[in-house]
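> Quick one, structure for this:
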Amino acid sequence: MPAKIFRPAKTAMQSGKAKTHLWVLEFDQERPRVIDSIMGYTGSGDMRQQLKLTFETRELAEAYAVREGIEYRVIEPKEATRKNVSYTDNFKYTRMQPWTH
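Down below sits the predicted model:
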């Protein structure tokens, strides 16, 4: 069963970088999900899909996958680019766009 190794990005609901420094090994979906006809719940008999293993480094996650014989792919993290902006930049004389209320 294939798996993916990645470092999660921060969610839109948080401003900090909590839980983004760990690497995660997550198994891919093996069987399609089934919708229960009576209750409408979505279910699956695939128990490995519920697993999320966390590792301190990418190398540890890859070593675990090799040791356990798991096919894996690595998804490289995208680093966020931050612009240094200041509130006073809104009032500069060299501002290209007009400032409005």
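
> C-alpha only now, for contacts and for neighbours.
Will do.

> now what about the strand or helix carrying residue 54, what contacts it?
In the assignment (DSSP states H and E), residue 54 maps to strand 52-55. Residues outside strand 52-55 that contact it (C-alpha atoms under 8 Å, 6 or more residues apart in numbering): 22, 23, 24, 25, 26, 27, 61.

> I'd like to know how far the third one sits from residue 72.
According to C-alpha to C-alpha, to the nearest Å, residue 24 and residue 72 sit 12 Å apart.

> Quick one: name whatever helix or strand follows the strand holding residue 54.
The helix or strand immediately downstream of strand 52-55 is helix 58-68, counting by DSSP H and E.

> Show me what counts as buried in that next one.
Under the neighbour-count criterion of 16 or more other C-alpha atoms under 10 Å, helix 58-68 has 58, 61, 62, 65 buried.

> and this one, so I can compare the two:
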Amino acid sequence: MRAIIHKPSKTAMQSGRNGNVSRGNVWVLSFPRSEGARPDSLMGWQSSSDTARQVRMRFPSKEAAIAYAEAHGIDFDVREPTSRKVKPRAYADNFAFNRKGAWTH
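Predicted coordinates:
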């Protein structure tokens, strides 16, 4: 089974661009699901015999996560984080005379 080393994105409840404040400042080594989940016969909850999926290890850097995986003989894939491209806009641009688009107010 191959592990995945990735940097998690911010949650939907977080805003701003400072990555050190959000969850996105650590790298995570986790294992994907190897078998499908099935409903438990008694309670109906999702259950699985795959215990490796419960393992999530956090590392301060990508190099530390890779070093740990190589030292313990774990096959891994590294998924680089993607950055968001932001176009700076001002509130006054909504009322500009050279605005392209229909007025909605």
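
> Got a TM-score for the two of them?
The TM-score (TM-score structural alignment, normalised by the length of structure 1) is 0.89; 101 aligned residues with a C-alpha RMSD of 1.4 Å.

> ok so, going back, show me the common contact partners of residue 24 and residue 72 of structure 1, please.
Taking C-alpha under 8 Å, 6+ apart as the contact rule, residue 24 of structure 1 and residue 72 both touch 4, 5.

> neighbour count winner among the two?
Higher neighbour count among residue 24 of structure 1 and residue 72: residue 24, with 22 against 19, using other C-alpha atoms under 10 Å.

> Make sure the more buried one is indeed in a helix.
No: with DSSP: H, G, I helix; E, B strand; the rest coil as the criterion, residue 24 of structure 1 is strand rather than part of a helix.

> how close does it get to residue 7 of structure 1?
On the measure of C-alpha to C-alpha, residue 24 of structure 1 and residue 7 of structure 1 end up 6 Å apart.

> do the same with residue 42 of structure 1
27 Å.

> Same drill for those two, tell me which one is more crowded.
A direct count of neighbours by other C-alpha under 10 Å for residue 42 of structure 1 and residue 7 places residue 7 higher, at 21 against 10.

> okay, now the closest residue to that one other than its chain neighbours: neighbour count?
Distances taken as C-alpha to C-alpha, 6 or more residues apart in numbering place residue 23 nearest to residue 7 of structure 1, at 4.5 Å, with adjacent residues excluded. Neighbourhood size, residue 23 of structure 1 [other C-alpha under 10 Å]: 23.

> which ones are touching the residue nearest the centre of structure 1?
Computing the C-alpha centroid of structure 1 and ranking residues by C-alpha atoms, centre = their mean puts residue 8 first, at 2.9 Å. Neighbour list for residue 8 of structure 1: 19, 20, 21, 22, 23, 24, 77 [criterion: C-alpha under 8 Å, 6+ apart].

> Go ahead and confirm residue 35 of structure 1 touches residue 41.
Yes: counting by C-alpha atoms under 8 Å, residue 41 is a contact partner of residue 35 of structure 1 at 5.7 Å.
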